[in-house]
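Peer 1: Just the structure for this:
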Amino acid sequence: MHDRAPRSRLATHSVDNQPLPPHDRNLFALDRPLRDTLAREAPAWVARRLAPLGAAVGSREFQALGEEANRHPPELRLFDRHGRRLDEVHYHPAYHQLMHLAFDHGWHTVAWEEEFQGGHQAHVAALYLLTQAEPGFCCPVTMTHAAVPALRREPSVYNTWYSRLQAWDYDPRAVPAWEKPAVTLGMAMTEKQGGSDVRANTTQAVRDDEGYRLTGHKWFCSAPMSDAFLTLAQTDEGLGCFLVPRFTPDGERNAIELQRLKDKCGNRANASAEIEYRGAWAEAIGAPDRGISTILEMVQQTRLDAATAPPGMMRQALLEAWLHVRERHAFGRRLAEQPLMRRVIADLALETEASLALAMRTALAFDTPLDPHERALARLLPALAKYWHNKRGPGFMAEAMECLGGIGYVEETPLARLYREAPVNSIWEGSGNVICLDVLRSLERNPECIDALRDELLTARGQSRDYDQAVSQLETLLTRPAEEIEANARWLTQRMAQCLQAALLLRHAPEAVAQTFCRSRLGQDVSPAYGVLPYGAPLDAILSRIVP
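Peer 2: Okay, the predicted model is just below:
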């Protein structure tokens, strides 16, 4: 970190017409849509607790840590110098500092400490902010948070792990869990031959006197230095869910062999491994033939986080683009004053605000499960938001990158990193087609989800002609034959998500934002490209919400 301004007078020229060097920013204080949402929906303690986090993640220190964690990806160490197996992943110190930022302040556990009291809204808002420091390290935060509902299916296991899962601490040491004040949990479900079709898994679980022994492979194991992993394996009764610790009860390293780390397109700071269970010791979680329903308790939570990361990355990209164009001049005036650039930035701002609104609305539903309407929304909304936010992400990052010109394409700005990161949450926890089919299953098996959706959309009827027409078209599609609905599952999922976003904006956002969103997303002249807004769009009012 440099405390003095870099030298701008060089031997052959002066460096001018460039944005000022980065400085400390409070990403919570700068984010009016987030603060408005929390003030309206969440208990007052949520905003108070988030304010210091916003200052931390926006500081030059933590922004630099995010860059360093990506520049120095994890390294696999299979053996020690004498040939004994280690099966360890070593991370750059920047990664560990980011983990401390999240775990030392309880963002992995706030949803359960404050369950039914705004905890999920706090967790989702925190993840949205943490993502703006570095998305990759949020993976173990998400999984440690999300494991709790699944572990509750097996009270004896849950009681053993609970205190360390809930500890406000981070301990990266490779030692047995009972020697640590705090632990993290990971997940290993996917196998080569099945992918999302986990019923095709071949990993076998055989009961012994102390628990189960697992033998098989996993094509993706997220955060392989976690203290234990939730995994799926075949039993005599069917597909079961198991907790596999890194150390056995006698203190030995469990037979979890890391084969290699994935060389991923993005998500560089986070390790993803191929592993083999060689008779690894495990404990059953739930009934031995109910593994899918058990793991879905975790997946519902991880999908909400996978729906939240894109708005966080959008917000970071939007802020970088807007601050750049406000200080950069071309053709005699600031880029921020030029009509085409203003339309592009305003369109990105609309997408960011709409995505955040849907993520936070889903968190509110998670916080109020005793209400039948909210419980039905909690079943449906994570899939809708995960699908649509992630489909909008890659194009968003490309457009934000273009706003910076050539410098946006190089690694010295966060845009290139965000662009590489953008597809990952669309693939993890169910790719697009899988998510859309899950939406159809939810609507078929839980008719109350359709009723809750209709009730939610009804609250905004009559405020926008484009919105009303889109909702009517959605109703028509929902009445079509099942085979036709399945073939159009992507359009149905997209339209439900967009209509929900529009309903939230119509109810809660300024009219300029809500009406322009409806006209540009639901109207007659919708464009797949960002920056194509209706004639007469109130750009000043939209742009004024990016920063105070």
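Peer 1: rest of the way, CA atoms for contacts and neighbours
Peer 2: Fine.
Peer 1: Which neighbouring elements make contact with the strand or helix carrying M496?
Peer 2: Using DSSP states H and E, M496 falls within helix 489-508. If contacts are counted by 3 or more CA pairs under 8 Å, 6 or more residues apart in numbering; DSSP states H and E, helix 489-508 sits against helix 339-367, helix 372-403, helix 432-445, helix 447-458, helix 465-478, helix 511-522.
Peer 1: try 10 Å this time
Peer 2: Helix 489-508 sits against helix 32-41, helix 339-367, helix 372-403, helix 432-445, helix 447-458, helix 465-478, helix 482-487, helix 511-522, with contacts defined as 3 or more CA pairs under 10 Å, 6 or more residues apart in numbering; DSSP states H and E.
Peer 1: continuing past the helix or strand where E320 lies, what's the next helix or strand?
Peer 2: In this structure, E320 is located in helix 291-327 according to DSSP H and E. Note on helix 291-327: by DSSP H and E, the next helix or strand toward the C-terminus is strand 329-330.
Peer 1: Please generate a structure for the following sequence too, so the two can be compared:
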Amino acid sequence: MKLVSQETEAKGKNSYSFDEFLEKRDNLDWYRDEPFLQKAVKKFTGSQHSQVHEKLLSFSPTVSAKWNRLAERIARPEVRPYMLHFDAFNNRIDRIVRPQEVHQLENEIFGEGLFSRNMTPWESFVKRMLIHQLGEAGVTCPLTCTHGLVALLDQFPDEDYPELQDILNHTKEGLNGEFAIGAQFMTEIQGGSDLPANVLEAVPEGKCYRLYGNKFFCSAAHADYSVVTAKISGTDKVSTFIVPSWLPGDKEKEKRNGYEINRIKWKLGTAELPTGEIQYKGARAYPIGPKDKGIAVAVGIVLTLSRLEIGIACAGFMLRASREANLYSDFRSVFGKKVKDYPLAANKLKRIQHAAERTTAGAFKIYNLFLQLDKPLNPGIKSGHPIEVRKKLFNLRELVLLQKICATNEGAEILREAISVFAGNGVMEEFSSLPRIFRDVVVNEQWEGPRNLLLTQIYRDLGRVSDWYSPAEFVASVLEGADSETIKKFTDQLEDLLQRPVLGEVSEASMEAAAEWDLFCDSFFKTYQQIALKEIED
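Peer 2: Predicted structure coming up:
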């Protein structure tokens, strides 16, 4: 056999390497190496800044490196969740099988006690913004749902149900070092976001209730406790319940609390998250909040927090997209120049970074308003607060809705543009996290009310409060700090749109008005974000 010479072997060999890029990317610290995020933290944390800053510096290396590696492994298709309905002895167990990495990540993230009384709200907020940069990773939706469950239990303590206090302790402070996971199961096959159409039945049994029927879209199906909406037998009002997945002593036996998981759904994004269809066959449930205001309770508290969190997540997604796109454009050379040195690419990178910083600034400003208000999670618009407080509560309500629809819509656009900076490598799942996060943000756009539903809600809200909060006052209050010309422009547009058939019967006029309403909301909210950005930069 003739030996191949070293010279022949070298021919055709490509020595190109991504090692330089990978080394820089893998050593990024998502807080230390994000100057704008640090500026935002400094502005909003005030006297707490030194303490919060040091804790974030300590926390960030873990999420940036260790947890990021776990998230990448969890995302591989071959380890996605699946159902094991029966054990070897034909017992129905409905075990959701997930990879070991997600259990490790879940235990470490929930073990931070992000909703504990021992952690300040701003520390929790920024830590969650960093965690969201992992993408879903099987943990961020459960984290969000747990926040809503904790807030609901905090809002409505009930001495008649000591079980609820135990559930609160388990999710908020942890028991024996273990933090429980919450979920929210509201959607039914006939209703989607139309909660009044729920038909799941709650049958009284002593102080408790038994649930019968189906929930069709149940994310975090592996959770320990869930917030469930149902109608009490003989009524047409939706009530809210807390349902344990297992009764005491049954989790180890894999004996679920009177329900079955029919299947795990196959989704576009958040694929690491088990989303199931659940059949209730007499599950024990504990009522929470006023029994005739279940929708207001569920939406005003649980869904409001979820929508707020989606805005925080979008800021995290965009910050990561901007950071990694800029890093790659500084590494990659094509046709003799670095990507960043082409005007088209430079303009795109500038637009991505601006959107990321503007979205982050808006998220901080909205959360600051949330913290300033006393009990801002209210079932419905009406309250007994003084008029000026009512107006601020209304601002928060609408800003949360606007942020949810605008940040998710722009988030998908920004992720897509960041992917394009990587060209063909950008769509390679093993090369970058961005394709996975892109799918996650597209799914987030549908969670907790899709765009059209929330645009409708905002329009109705503004009409309902016009007798005590005029469009002009609303615009001037939300856009405080804008110039008078900008405020007048948006006021005139809003007053005009509120007189037009945005929600009328379908016609050329109503479709034109609806399209203008959509554009107005997007432009109005981006102006709010821009004001927030300027406040941080100044």
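Peer 1: how close does V502 of the second structure get to G463 of the second structure?
Peer 2: Taking CA to CA, to the nearest Å as the measure, V502 of the second structure falls 12 Å from G463 of the second structure.
Peer 1: neighbour count winner among the two?
Peer 2: V502 (21 against 15; other CA atoms under 10 Å).
Peer 1: How about that one, nearest residue that isn't a chain neighbour?
Peer 2: A514 (4.7 Å; CA to CA, 6 or more residues apart in numbering).
Peer 1: What distance do you get for that neighbour to E495 of the second structure?
Peer 2: A514 of the second structure is 14 Å from E495 of the second structure, by CA to CA.
Peer 1: Between those two, point out the one with more neighbours.
Peer 2: Counted by other CA under 10 Å, A514 of the second structure and E495 do not tie: A514 has more neighbours, with 22 against 13.
Peer 1: Am I right that the more buried one is in contact with Q499?
Peer 2: No: using CA atoms under 10 Å, A514 of the second structure makes no contact with Q499, being 11.9 Å away.
Peer 1: residue nearest the centroid of the second structure?
Peer 2: Compute the mean C-alpha point of the second structure, and by CA atoms, centre = their mean the closest residue is I310, 2.8 Å away.
Peer 1: Looking at the first structure, name the residue matched to that residue.
Peer 2: Matched to the first structure by TM-score structural alignment, I310 of the second structure sits across from A306.
Peer 1: And the nearest residue to its match once chain neighbours are set aside, how far from D438 of the first structure?
Peer 2: In space, and not counting its chain neighbours, A306 of the first structure is closest to N425: 5.3 Å by CA to CA, 6+ apart. Using CA to CA, one obtains 16 Å as the distance from N425 of the first structure to D438 of the first structure.
Peer 1: same question, S293 of the first structure
Peer 2: Taking CA to CA, one finds S293 of the first structure at 13 Å from D438 of the first structure.
Peer 1: Same question for A182 of the first structure.
Peer 2: Distance, A182 of the first structure to D438 of the first structure, by CA to CA: 34 Å.
Peer 1: Give the residue from the two that has the larger number of neighbours.
Peer 2: The neighbour comparison of A182 of the first structure against D438 (other CA under 10 Å) goes to A182, with 22 against 17.
Peer 1: quick one: what's aligned to the more buried one in the second structure?
Peer 2: Match for A182 of the first structure (TM-score structural alignment): F179.
Peer 1: ok, that match - contacts?
Peer 2: By CA atoms under 10 Å, 6 or more residues apart in numbering, the contact list for F179 of the second structure reads 106-113, 146, 169-173, 224.
Peer 1: related to what we said a few turns ago, spit out the contact partners of the residue nearest to V502 of the second structure.
Peer 2: N452, L455, T456, L497, R500, P501, V502, L503, G504, V506, E508, F520.
Peer 1: my guess is the first one contacts D518, does it?
Peer 2: What it means is N452 of the second structure. Yes: N452 of the second structure sits in contact with D518 when judged by CA under 10 Å, with a separation of 8.6 Å.
Peer 1: rewinding a little: how about the helix holding M496 of the first structure, which residues of the second structure does it hit?
Peer 2: Using TM-score structural alignment, helix 489-508 of the first structure pairs with 517-536 in the second structure.
Peer 1: now that stretch, how far from the chain's geometric center?
Peer 2: In terms of CA atoms, centre = their mean, to the nearest Å, the centre of stretch 517-536 of the second structure is set 20 Å apart from its chain centre.
Peer 1: and that stretch, which residues are buried?
Peer 2: 517-518, 520-522, 524-533, 536 (16 or more other CA atoms under 10 Å).
Peer 1: after superposition, how close is it to the first structure?
Peer 2: With mean CA distance after the TM-score superposition for the first structure, stretch 517-536 of the second structure departs from the first structure by a mean of 1.9 Å once superposed.
Peer 1: What lines up with G432 of the first structure in the second structure?
Peer 2: Per TM-score structural alignment, G432 of the first structure is aligned with R451.
Peer 1: okay, now the nearest residue to that match once chain neighbours are set aside: neighbour count?
Peer 2: Once flanking residues are discounted, R451 of the second structure sits nearest to I405: 5.5 Å by CA to CA, 6+ apart. Residues near I405 of the second structure, counting by other CA under 10 Å, number 27.
Peer 1: now do the one 3 residues further on
Peer 2: Using other CA under 10 Å, T408 of the second structure is surrounded by 25 other residues.
Peer 1: Skipping adjacent residues, who's closest to the corresponding residue of the first structure for it in space?
Peer 2: Here T408 of the second structure is matched to N390 in the first structure, going by TM-score structural alignment. Nearest non-adjacent residue to N390 of the first structure, counting by CA to CA, 6+ apart: S426, 5.1 Å away.
Peer 1: contacting residues around the one you found?
Peer 2: Applying CA under 10 Å, 6+ apart, one finds that S426 of the first structure lies in contact with 303, 306-307, 310, 386-394, 432, 435.
Peer 1: now F36 of the second structure
Peer 2: K42, L319, A356, E357, T360, A361, L533, I536, E537.
Peer 1: In the first structure, what residue corresponds to it?
Peer 2: Using TM-score structural alignment, F36 of the second structure sits opposite P33 in the first structure.
Peer 1: gap between that match and R40 of the first structure?
Peer 2: From P33 of the first structure to R40 of the first structure the distance is 11 Å (CA to CA).
Peer 1: So for those two, which residues contact both of them?
Peer 2: Common contacts of P33 of the first structure and R40, defined by CA under 10 Å, 6+ apart, comprise H508.
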